[in-house]
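Participant: Below are the sequence and a predicted model for it; my questions follow.
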Amino acid sequence: MQKATFAGGCFWCMVTPFEELPGIIDIVSGYTGGSKENPTYEEVKSGNTGHVEVVQIRFDPELFPYERLLELYWQQIDPTDEFGQFHDRGTQYSTAIFYHNEQQLESALQSKQALELSGRFEKPIVTKILPATTFYTAEDYHQDYHKKNPKYYKEDREKSGRDQFIRDNWTK
């Protein structure tokens, strides 16, 4: 098994695209990249910890290669927005790929370059590629939020502009 860690704005919206795919073992919402030990949601949300909201995915690379995870990841975000994602603003909602080994680093760099060269976006791709650091699991109420609060999750996701962005940029 391997781990993949992706920041794509609100971690609630980053779970559903990856779940129930062959080879995906589990997906945990959490925080990484900052200096505060054991941060809480309220602390991360304040933007003062240096952490970003992330999902950490445990997967079997024989069944679901890391490169496919990257393809799916890019299609969930606006990789040109360095100040947050959709209606979630601030560095705690910025995008990043946190690599766990050199192979992941190489794959992430190649996938980012391919996206840049594709011409899909007029603005530069600003998603960072960073080494994985300590991962802190988010509070229980954030885990599987979309299943615990389906009505609010669906409404919030649609209002955020994420789904419209995905339709406009990835269904062409």
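Facilitator: Received the coordinates, thanks. Numbers count the residues shown, from 1 in each chain.
Participant: For the rest of this, base every contact and every neighbour count on C-alpha atoms.
Facilitator: Will do.
Participant: all helices of the chain, in order?
Facilitator: Ranges of helices in the chain, per DSSP state H, are 41-45, 66-74, 102-118, 145-148, 150-160, 162-170.
Participant: now for the ones you listed, which one comes closest to G23?
Facilitator: Closest of the helices of the chain to G23 is helix 66-74, at 10.6 Å (criterion: Cα to Cα).
Participant: related to what we said a few turns ago, now render the helices of the chain as a markdown table, adding distance to E82 and mean neighbour count.
Facilitator: Output for the helices of the chain, formatted as a markdown table (distance: least, Cα to Cα, whole Å; neighbours: other Cα atoms under 10 Å):
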| stretch | distance to E82 | mean neighbour count |
| --- | --- | --- |
| helix 41-45 | 16 | 16 |
| helix 66-74 | 14 | 16 |
| helix 102-118 | 15 | 15 |
| helix 145-148 | 25 | 14 |
| helix 150-160 | 16 | 13 |
| helix 162-170 | 15 | 14 |
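Participant: Nearest to V55, out of those?
Facilitator: Among the helices of the chain, the nearest to V55 by Cα to Cα is helix 66-74 (10.7 Å).
Participant: tell me what that closest one is packed against?
Facilitator: helix 102-118 (3 or more Cα pairs under 8 Å, 6 or more residues apart in numbering; DSSP states H and E).
Participant: Packing partners of the helix it packs on?
Facilitator: helix 66-74, strand 95-99, strand 128-131.
Participant: want to try TSV for those, with distance to G8 as columns?
Facilitator: Formatted as TSV, the helices and strands packed on helix 102-118 follow (distance: least, Cα to Cα, whole Å):
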stretch	distance to G8
helix 66-74	8
strand 95-99	5
strand 128-131	11
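Participant: Out of those, which gets nearest to A7?
Facilitator: Nearest to A7, of all those, is strand 95-99, at 4.8 Å by Cα to Cα.
Participant: Below is structure B, check it against A:
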Amino acid sequence: MEMKTIYFAGGCFWCMVKPFDSFDGIESVKSGYMGGHIENPTYEQVKTGTTDHLEVVEIIYDDAVFSFDKLLEIFFAQIDPTDAGGQYMDRGTQYRTAVFYTDETQKMKTVNYIESIQDRFDKPIVTEIRPAEVFYLAEDEHQDFYKRNPERYKQEQIDRENYIKTQKNLS
């Protein structure tokens, strides 16, 4: 087993767990916070946007079974990497997108992946590529949100789709 860890900030962490959670080779997906200036932040603090933390998911995976390249594909399919102000209806610095890498291979693969998809977008990709920092596990109620709150999760997905449709109609 080649267990590795990657951290993805893709907007609201509630929406970022399920896409990764059901594959062989993915050991765990946990919601948390990374990148801010205070220790042990709470959700109430992070959601204000004043702590500089991003909502992230920690993914522990077996690189021999589930490739980092596949993780990147899944991650970038979930986000709008050109939006520096948040993701979809979730606005604020805590909802920015980022890849927090844990080794140089992840960093280089992320750089190369972004370069390979840039021409699909009308605007520059602004997803940050940063070294991993201290990961603060989110409170229990934020773990496995889609499993524990299926109706609210479903509504979040509907709201996200409606937001995307609305934005496309505005352009």
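Facilitator: Happy to help now that I have it. These numbers were taken from a predicted model, which means no experiment stands behind them.
Participant: So after superposing, what's the score?
Facilitator: The TM-score (TM-score structural alignment, normalised by the length of structure 2) is 0.92; 164 aligned residues with a Cα RMSD of 1.5 Å.
Participant: Output the helices of structure 1 in JSON lines; the columns should cover distance to E19 of structure 1.
Facilitator: Below are those laid out as JSON lines (distance: least, Cα to Cα, whole Å):
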{"stretch": "helix 41-45", "distance to E19 of structure 1": "22"}
{"stretch": "helix 66-74", "distance to E19 of structure 1": "11"}
{"stretch": "helix 102-118", "distance to E19 of structure 1": "20"}
{"stretch": "helix 145-148", "distance to E19 of structure 1": "11"}
{"stretch": "helix 150-160", "distance to E19 of structure 1": "15"}
{"stretch": "helix 162-170", "distance to E19 of structure 1": "17"}
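Participant: Which residue is the nearest non-sequential neighbour of the equivalent of E55 of structure 2 over in structure 1?
Facilitator: Matched to structure 1 by TM-score structural alignment, E55 of structure 2 sits across from E53. Nearest residue to E53 of structure 1, sequence neighbours excluded (Cα to Cα, 6 or more residues apart in numbering): Y31, at 4.8 Å.
Participant: Run through the residues that contact that neighbour.
Facilitator: If a contact means Cα atoms under 8 Å, 6 or more residues apart in numbering, then Y31 of structure 1 has P39, V44, H51, V52, E53, V54, V55, F135, Y136, T137, A138 as its contacts.
Participant: Okay, and which of those residues map to strands?
Facilitator: V52, E53, V54, V55, Y136, T137 (DSSP state E).
Participant: Dump those into a markdown table; add neighbour count and distance to S94 of structure 1 as well.
Facilitator: Output for these, formatted as a markdown table (neighbours: other Cα atoms under 10 Å; distance: Cα to Cα, whole Å):
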| residue | neighbour count | distance to S94 of structure 1 |
| --- | --- | --- |
| V52 | 28 | 7 |
| E53 | 28 | 8 |
| V54 | 33 | 10 |
| V55 | 30 | 13 |
| Y136 | 20 | 17 |
| T137 | 20 | 18 |
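Participant: Output those residues in a markdown table; the columns should cover distance to D156 of structure 1.
Facilitator: A markdown table is the format used below for the ones in strands among the contacts of Y31 of structure 1 (distance: Cα to Cα, whole Å):
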| residue | distance to D156 of structure 1 |
| --- | --- |
| V52 | 19 |
| E53 | 17 |
| V54 | 18 |
| V55 | 18 |
| Y136 | 24 |
| T137 | 22 |
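Participant: Tell me which of the helices of structure 1 sits nearest to K128 of structure 1.
Facilitator: K128 of structure 1 sits nearest to helix 102-118 of all the helices of structure 1, at 9.4 Å, using Cα to Cα.
Participant: between the closest one and strand 95-99, how big is the angle?
Facilitator: 150 degrees (axes from the mean of the first three to the mean of the last three Cα atoms, to 10 degrees).
Participant: Contacts for helix 102-118 of structure 1, please.
Facilitator: Contacts for helix 102-118 of structure 1 (Cα under 8 Å, 6+ apart): Y66, E67, L70, E71, I97, Y99, P124, I125, I129.
Participant: Tell me which two of these sit farthest apart.
Facilitator: The largest separation in the contacts of helix 102-118 of structure 1, counting by Cα to Cα, is between Y66 and P124 at 23.5 Å.
Participant: Can you get me a residue count around the counterpart of T133 of structure 1 in structure 2?
Facilitator: Aligning on TM-score structural alignment places T133 of structure 1 opposite E133 in structure 2. Per other Cα atoms under 10 Å, the neighbour tally for E133 of structure 2 reads 14.
Participant: List the residues that contact E133 of structure 2.
Facilitator: Going by Cα under 8 Å, 6+ apart, E133 of structure 2 touches M34, G35, F100.
Participant: same question, I59 of structure 2
Facilitator: I59 of structure 2 neighbours (Cα under 8 Å, 6+ apart): T5, I6, Y7, F8, F20, I26, E27, S28, V29, K30.
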